[in-house]
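J.: No letters, just coordinates:
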């Protein structure tokens, strides 16, 4: 289990698809498009009767989690002033995770950071935005100012 999975498990309810591992790396169900290479899918341009009669199961939207509310409540309980809104270090501390440079470099590798990990300031800013974006992709309601 990676660091981002730990972040999901701390923020999302334990029965949420993203926290249970069934959605931790995938986009939410509402944004998924059927894959042309999916088993049983007809090739593009095919008009065979079997392809026309194939019924796709309904897509159930992933339940949304208000990330800002969860994190604000965690901070209120903790009583420590942490700037989790802009700092990946403070976000990780709030969640009770290792926020060391080594852990952040591991998270950067997990999220495919292509910049210089020796420039920790640039990496940290990128990590915070990437984590917020990934939370949103996994069913988290994240305010726009935290993703951009």
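T.: It's in. It should be emphasised that the depicted structure is a prediction, and the values quoted were computed from it without experimental measurement.
J.: Please count neighbours and contacts with C-alpha atoms only from this point.
T.: Noted.
J.: Does residue 12 touch residue 65 like I think?
T.: Yes. Between residue 12 and residue 65 there is a contact under C-alpha atoms under 8 Å: 6.6 Å.
J.: Of those two, which one has the most company?
T.: For residue 12 versus residue 65, neighbours defined as other C-alpha atoms under 10 Å are more numerous around residue 12 (22 against 19).
J.: how close does the more buried one sit to residue 64?
T.: For residue 12, the distance to residue 64 equals 9 Å [C-alpha to C-alpha, to the nearest Å].
J.: Please enumerate the strands of the protein.
T.: 65-66, 140-141 (DSSP state E).
J.: In addition, the following structure is provided for comparison:
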């Protein structure tokens, strides 16, 4: 699993977590496979993670990664940037801002509701 998938799963849950839910809670008819991101208010969801009020996750990729308990090391940020198509990531402040926006744009492209100020 890649870094972006780890971020997405930390925010929205994963298919494995949903599959582990008790069968008794399921509706009598087979429930359709859920779309973890589509239609979700991303700002509200991330803002409800404990500790979100103490971190600048809305603009900082490092703080966003810390919030979802992913090591924000340079190596992990570089791997994330490469996953999102930036092979020239060098870890500058500008690169980190662009990486945060790229993450938010990808979440929005997957159907998440992301405020314009968190995207490009």
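T.: Received the coordinates, thanks. Nothing here was measured: the structure is a model prediction, and the numbers come from that model.
J.: on that earlier part again, go through the strands of structure 1 and pick out the most buried.
T.: Among those, judged by mean count of other C-alpha atoms under 10 Å, the one packed with the most neighbours on average is strand 140-141 (a mean of 20).
J.: corresponding residues in structure 2 for it?
T.: Residues 112-113 of structure 2 are matched to strand 140-141 of structure 1 when aligned by TM-score structural alignment.
J.: quick one: that stretch to chain centroid distance?
T.: 11 Å (C-alpha atoms, centre = their mean, to the nearest Å).
J.: what distance separates the start and the end of stretch 62-81 of structure 2?
T.: Using C-alpha to C-alpha, the two ends of stretch 62-81 of structure 2 sit 13 Å apart.
J.: ditto for stretch 75-90 of structure 2
T.: Note: stretch 75-90 of structure 2 ends 10 Å apart using C-alpha to C-alpha.
J.: Flag every buried residue along that stretch.
T.: For stretch 75-90 of structure 2, the neighbour count (16 or more other C-alpha atoms under 10 Å) marks 77, 78, 79, 80, 81, 86, 89 as buried.
J.: can you name the two of the residues you listed that are farthest apart?
T.: The most widely separated members of those, counting by C-alpha to C-alpha, are 77 and 86 (10.7 Å).
J.: Which residue in structure 1 occupies the aligned position of residue 9 of structure 2?
T.: Matched to structure 1 by TM-score structural alignment, residue 9 of structure 2 sits across from residue 9.
J.: picking that back up, save the strands of structure 1 as TSV, and put in distance to residue 77 of structure 1 too.
T.: Formatted as TSV, those follow (distance: least, C-alpha to C-alpha, whole Å):
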stretch	distance to residue 77 of structure 1
strand 65-66	17
strand 140-141	21
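J.: Nearest approach to residue 122 of structure 1 belongs to which of the ones you listed?
T.: That would be strand 140-141 among those, by C-alpha to C-alpha, at 24.3 Å.
J.: Which elements pack onto the closest one?
T.: strand 65-66, helix 67-78 (3 or more C-alpha pairs under 8 Å, 6 or more residues apart in numbering; DSSP states H and E).
J.: For the longest one, list every residue counted as buried.
T.: In this case it means helix 67-78 of structure 1. 67, 68, 71, 74, 75.
J.: Which elements pack onto it?
T.: Helix 67-78 of structure 1 packs on helix 3-11, helix 88-94, strand 140-141, going by 3+ C-alpha pairs under 8 Å, 6+ apart.
J.: Nearest to residue 81 of structure 1 among the ones you listed would be which one?
T.: helix 88-94 (9.0 Å).
J.: what's the closest one packed up against?
T.: helix 67-78, helix 120-137.
J.: That one aligns to what range in structure 2?
T.: Counting by TM-score structural alignment, helix 88-94 of structure 1 corresponds to 61-67 in structure 2.
J.: quick one: that stretch to structure 1 mean distance?
T.: Following the fit onto structure 1, the mean deviation recorded for stretch 61-67 of structure 2 is 0.3 Å by mean C-alpha distance after the TM-score superposition for structure 1.
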